[in-house]
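Trainee: Curious how this folds, go ahead:
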Amino acid sequence: MPRNLDLTALRSFVAVADAGGVTRAAGFLNLTQSAVSMQLKRLEESLDASLLDRGGRTIALTPGGEQLLAYARRMLDLNDEVMARMTDSAFEGELVVGVPHDIVYPAIPGILQRFAGEFPRVRVQLFSSYTRDLKRKFEHGECDFILTTEDGMDSGGETLIERPLRWIGARGGSAWKVRPVRLAFCAYCIFRSGSQKALDQAGIDWEIAVESQSDRAIEATVAADLAITAMIEGTEPPYCEAVHHGGQLPELKSQKINMYRSEIAKGEVAEAMASLIRQHYRIGKGGFVGVVPADTARAATPTTL
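Mentor: Have a look, this model is predicted:
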């Protein structure tokens, strides 16, 4: 059966080692000398080792005591860090983060998981919508952070990464070969007009096969090989893939994933969230961190975590 070290006894041991004696350590700890001595005795008994050399005028550490001291300091530092983080009211509160539907995966789950581990008392509300809607909410002060997918970037934003748009179809599908090309887009999808314009410039006829308010409906239509759509490279849903068209469809322009942070989102908690977002979108590295299994469901409605 595993045995546990007494952290109170370890604290007394470190105090004695630092103070050079039980009397001074007792004063630092606000304990009686006999209480400190008793804790040291219990610690030695639990380890079945002599930790202090009491033969001289001052107390010295035995070789075993010197070995324990380094571990004891680390254990106490970790204990104090946990207590400070879990009980300090500075690490309480709420952050509201807005993310477009199509880039929730693969990065956001990893960001939320890491953040919850570091700040378990902070409540994160994840709001998923379209870039236009997210920017409107941000302007009204309803979000602390938003991510956007845009051609450019407004004042106060920070570009996390720039990735190309790709034509997306069913795995092994042939809908992209049909003329006119059948397209599936949400009504407010920011990629819609650019994709249609690219087809017009290439002289390729197209028609809207599905227009929906739901990303799930679009994904289902594309996965059924009834239409194609456009998404940022690396964000395609399960059962879909980038279309390998060999030049038979026009190339699409790149899109920026930007982060906007509210002026009131300050302090260690907000800075930690900003740092995690940057890490998981790998600025300039051309990839996302936090990839989840392909069969994981995608978020399409506001979620509170």
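
Trainee: hey, let's count contacts and neighbours off CA atoms from now on
Mentor: Will do.

Trainee: contacts for stretch 170-190?
Mentor: Identification of contacts with stretch 170-190 by CA atoms under 8 Å, 6 or more residues apart in numbering yields 130-131, 149-150, 169, 192, 204-215, 218, 221-229, 239-241, 243, 245.

Trainee: Here is a second sequence; please produce its structure as well for comparison:
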Amino acid sequence: MLPALNLELIRTFLTVLKEGGFKAGAERLNKTPAAISMQIKRLEEQLNQRLLERSNKGIVLTAAGEVLKEKGERLLSLNYEILGDMRHEELSGRLSFGAPTDYAPTLLKKIMPIFVVEFPKVDPKIILEPSRNLRRRVQSGALDMAIVAREPNTDEGDHLWTEEVAWYGNASDLVGGLNIGVLGVDCILRDRALEMIKAVQSPYTISLESASVASLFEGVEAGFCQAFLPVSVAESELRSSALNSTETMKLEFALIFGKRFEKLDTSDLTARIKRALE
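Mentor: This is a model prediction of the structure:
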């Protein structure tokens, strides 16, 4: 009897192809490159075929790899379809999901595959807005669920991750006052930045208002302003010395649910999203 193919090995193979290499595939699967290489080797041994060739330009599929790519995708798709059919209470239909604008590239890359792979019956609609807007949409029923930044001293929703926020940049005006950049939208980061600036009791000018964290960081890089930024998007050498560089804030992100989930257990869905984000 011929052995059954290992779906996890096929998933690893397809992920390496999608991400364009062993290192990127390892990051996507939260494994080491060595572990990914070992899984590909095991798959090649089982098939008795070379699937990938490495070159200076990256990875190249062999003829056998081309066959496995096409049929492996169909095999995994059927696997997910069967799982979906067996989960009688699984999510299905249109699902509106919100995420903070500034984290959209990372979140979409990691979360969209969850809907495609684990919830094949779901037709997701994604809304990207500041957290406070998303929270109001969930409360009104316009959104089914959303990732939001928690308000200070609250424990709303299911915790996903914690982000450190700190001051960056050293820009000042001609008379030594602080040149400050802040978000121009209603959000926690704007509130906290303004509170901290006023507490320093130094002259300051808001020289940049932006709708995005990315633009604030560009202002800091250009030496135009100082800004209160998530550590994950900034560079440590730009930490502020004009303001108290030790002054930081812990920004917590959580998954919140609307009326559609009032009578449902959301722990499994939260766990899946949390694993993807890790």
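
Trainee: Provide the TM-score value for the superposition.
Mentor: Here the TM-score for the pair of chains, by TM-score structural alignment, normalised by the length of the second structure, is 0.58; 199 aligned residues with a CA RMSD of 3.7 Å.

Trainee: on that earlier part again, buried subset of the contacts of stretch 170-190 of the first structure?
Mentor: 130-131, 149-150, 169, 192, 204, 209-211, 215, 218, 221-229, 239-241, 243 (16 or more other CA atoms under 10 Å).

Trainee: In strands, which of those fall?
Mentor: Members of those lying in strands (criterion: DSSP state E): 149-150, 169, 209-211, 229, 240-241.

Trainee: among those, which two are most distant?
Mentor: Farthest apart among these by CA to CA are E150 and A209. That separation is 24.5 Å.

Trainee: Can you show me the helices along the stretch 151-278 of the second structure?
Mentor: Along the stretch 151-278 of the second structure, counting by DSSP state H, counting those that start in this stretch, helices occupy 188-200, 213-221, 267-277.

Trainee: Please disregard the earlier target; I meant the stretch 1-150 of the first structure.
Mentor: With helices called from DSSP H, counting those that start in this stretch, the stretch 1-150 of the first structure shows them at 7-19, 22-29, 33-47, 63-87, 107-118, 131-139.

Trainee: Name the stretch among those helices that sits most buried.
Mentor: Most buried of the helices of the stretch 1-150 of the first structure, by mean neighbour count (mean count of other CA atoms under 10 Å): helix 7-19, with a mean of 20.

Trainee: now it against helix 63-87, angle please.
Mentor: 120 degrees (axes from the mean of the first three to the mean of the last three CA atoms, to 10 degrees).

Trainee: Around T12 of the second structure, how many other residues sit close by?
Mentor: 21 (other CA atoms under 10 Å).

Trainee: Quick check, it in contact with Q39.
Mentor: Yes: the criterion here is CA atoms under 8 Å, and T12 of the second structure meets it with Q39 at 7.3 Å.

Trainee: before we move on, back to that, out of the helices of the stretch 1-150 of the first structure, flag the one nearest G156 of the first structure.
Mentor: helix 131-139 (11.6 Å).

Trainee: average gap between that closest one and the second structure?
Mentor: Comparing helix 131-139 of the first structure with its match in the second structure after superposition yields a mean distance of 1.0 Å (mean CA distance after the TM-score superposition for the first structure).

Trainee: who touches that helix?
Mentor: Contacts for helix 131-139 of the first structure (CA under 8 Å, 6+ apart): 98-100, 143-150, 190, 262.

Trainee: Of these, which is the nearest to A25 of the first structure?
Mentor: Closest to A25 of the first structure, out of all of the contacts of helix 131-139 of the first structure and judged by CA to CA, is D144, at 47.1 Å.
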